[in-house]
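Enquirer: have a look; sequence and predicted model below, questions after that.
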Amino acid sequence: MALWDRFKESAQGMQTQLTAKKNDLKSGAFRDASMAICALVAAADGSVAPEERRRVAALIAGNDVLQNFPAADLQRRFEDYLNRLAADFEFGKVAVLQEVAKVQKKPTEARAVIQIGIVIGGADGDFDKSEQGVVREACFAVGLNPAEFDL
C-alpha cells in the first residue's frame, strides 16, 4: 500500500474516533485549541494564501465534531489565530501553541486536537513536512508523544 493510501486510511480512522467522542468534546478549551491547531496547519509554511484560508474554513464548517459549536464563533476564532500568525509568524506561533496547550490536562481533548490537526493537514492530499512539524510541536504542547501519531 502506498504511503499516501496508508495516511488517508489513518486520517479517516482518526475522524471516526473523533466522531465517536463528539459528546465529550464540548469545552471552550477544546474549541479554542481546535481552532488554534487549524490555524497553525493552514499557516505552517509561514504564510496563508486566500485559497488555503477558504479551504480550511470549509473543512472546519464541515467537521462533524466541530459542529458542537456555532460556526460563526469558530470562524472568528480561526481568523483571529490566523491574523496573529500572519502578523509575526514566530511570535504568533508561540501564542497560538499556548492556546493548544490549554487542553493538556484533558487527554481525550488533547488527542482530539492533534487528530483534528492531522485530518485538516491531510485533507488536501498532502500532509507536508511543515504541517507535520507544527502538529509535532502541538503534541509537545499538550504533553503527547508525536510517535503516537506517526509524527
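Expert: Nice, thanks for sending it over.

Enquirer: make it CA atoms for all contacts and neighbour counts henceforth
Expert: Noted.

Enquirer: this structure: helices as residue ranges?
Expert: Ranges of helices in the chain, per DSSP state H, are 3-20, 28-42, 50-62, 71-87, 89-101, 107-122, 129-142.

Enquirer: out of those, which comes closest to residue 151?
Expert: helix 129-142 (6.2 Å; CA to CA).

Enquirer: comparison target, given below:
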Amino acid sequence: MALWDRLKESASMMQTQLTAKKNELTSGAFRDAAMAMCALVAAADGTIDPSERQRVAQLIATNDVLRNFPADDLHRRFEENLGKLTADFALGRISVMQEVAKARKKPAEARAVIQIGIVIGGADGDFDQTEQAVVRDACHTLGLPPNEFDLG
C-alpha cells in the first residue's frame, strides 16, 4: 500500500475512533489541549502560511468531535496559540505545549488530542516529518508512547 493510502487510512481510522468517544470529550482541558495541538501542527515547520491557517481552521470547524464546543471559542483559542507561536516560536512552543499537557490527567482525552494532531497533520495528505515530530513531542508531554500511534 502506498504511503499516501496508508496516511489517509490512518487519519480516517483516527477520526472514527474520535467520533466514537465524542460524548466523553467535553472538558475544557480537552478543548484547550486540542486547540493547542492544532496550532502546533499548523506551525510545525516554524512558519504559518495563510492557506495552512485557513485549512486547519476549516478542519476545526467541521470536525464532529470538536462540535461539542462553540466554533467561535475554538477559533479564538486556535488563533491565540498561533499568536504565541508567531511572536516567539521557541517560547510560544513551550507555552502551547503546556496547554497540551492539560489533557494528561485523563488518558482518553490525551489519546484524543494526539489523534486530532494526526488527523490535522494528515488532512492535506502529507503528514510530514516536522508535523510527526510535534505530535511525537506531544505524546511525551502527555505520557503516551509514540509507537502507539505509529510515531516510534
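Expert: Great, that's in hand. Since we're looking at a predicted model, the values are computed, not measured.

Enquirer: any idea what the TM-score is?
Expert: Scored against TM-score structural alignment, normalised by the length of structure 1, the superposed chains reach a TM-score of 0.99; 151 aligned residues with a CA RMSD of 0.5 Å.

Enquirer: just to revisit the earlier point, most tightly surrounded among the helices of structure 1?
Expert: Per residue and on average, the most neighbours among the helices of structure 1 fall to helix 28-42, with a mean of 26 (mean count of other CA atoms under 10 Å).

Enquirer: report the angle between that one and helix 107-122.
Expert: Using axes from the mean of the first three to the mean of the last three CA atoms, to 10 degrees, one finds that helix 28-42 of structure 1 and helix 107-122 are set 20 degrees apart in direction.

Enquirer: which other residues reach helix 28-42 of structure 1?
Expert: With CA atoms under 8 Å, 6 or more residues apart in numbering as the test, helix 28-42 of structure 1 has contacts from 48, 52-53, 56, 66, 69, 74, 77-79, 81-82, 85, 93, 96-97, 99-103, 109-110, 113-114, 116-117, 120-121, 131, 134-135, 138.

Enquirer: look up how far residue 90 of structure 2 lies from the spatially most central residue of structure 2.
Expert: Geometric centre of structure 2, nearest residue: residue 117, 2.8 Å, by CA atoms, centre = their mean. Distance check for residue 117 of structure 2 against residue 90 of structure 2: by CA to CA, to the nearest Å, it reads 19 Å.

Enquirer: stretch 5-16 of structure 1 vs structure 2, mean deviation?
Expert: In the superposition with structure 2, the average deviation recorded for stretch 5-16 of structure 1 is 0.8 Å (mean CA distance after the TM-score superposition for structure 1).

Enquirer: what does that stretch correspond to over in structure 2?
Expert: Mapped onto structure 2 using TM-score structural alignment, stretch 5-16 of structure 1 spans residues 5-16.

Enquirer: give me the distance from that stretch to the chain's centre.
Expert: In this view, stretch 5-16 of structure 2 has its centroid 14 Å away from the chain centroid, taken as CA atoms, centre = their mean, to the nearest Å.

Enquirer: who touches it?
Expert: 115, 116, 118, 119, 122, 123, 125, 126, 127.

Enquirer: touching stretch 93-102 of structure 2 from outside, list them.
Expert: Here stretch 93-102 of structure 2 makes contact (CA under 8 Å, 6+ apart) with 29-30, 32-34, 36-37, 40, 81, 84-85, 113, 138, 141-142.

Enquirer: go again using 10 Å as the cut-off
Expert: Outside stretch 93-102 of structure 2, the residues that touch it by CA atoms under 10 Å, 6 or more residues apart in numbering are 28-40, 43-44, 46, 80-82, 84-86, 89, 92, 109-110, 113-114, 134, 137-143.

Enquirer: distance to residue 148 of structure 1 added to the helices of structure 1, as JSON lines?
Expert: Listed next are those as JSON lines, based on distance: least, CA to CA, whole Å:
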{"stretch": "helix 3-20", "distance to residue 148 of structure 1": "12"}
{"stretch": "helix 28-42", "distance to residue 148 of structure 1": "17"}
{"stretch": "helix 50-62", "distance to residue 148 of structure 1": "24"}
{"stretch": "helix 71-87", "distance to residue 148 of structure 1": "26"}
{"stretch": "helix 89-101", "distance to residue 148 of structure 1": "17"}
{"stretch": "helix 107-122", "distance to residue 148 of structure 1": "10"}
{"stretch": "helix 129-142", "distance to residue 148 of structure 1": "9"}
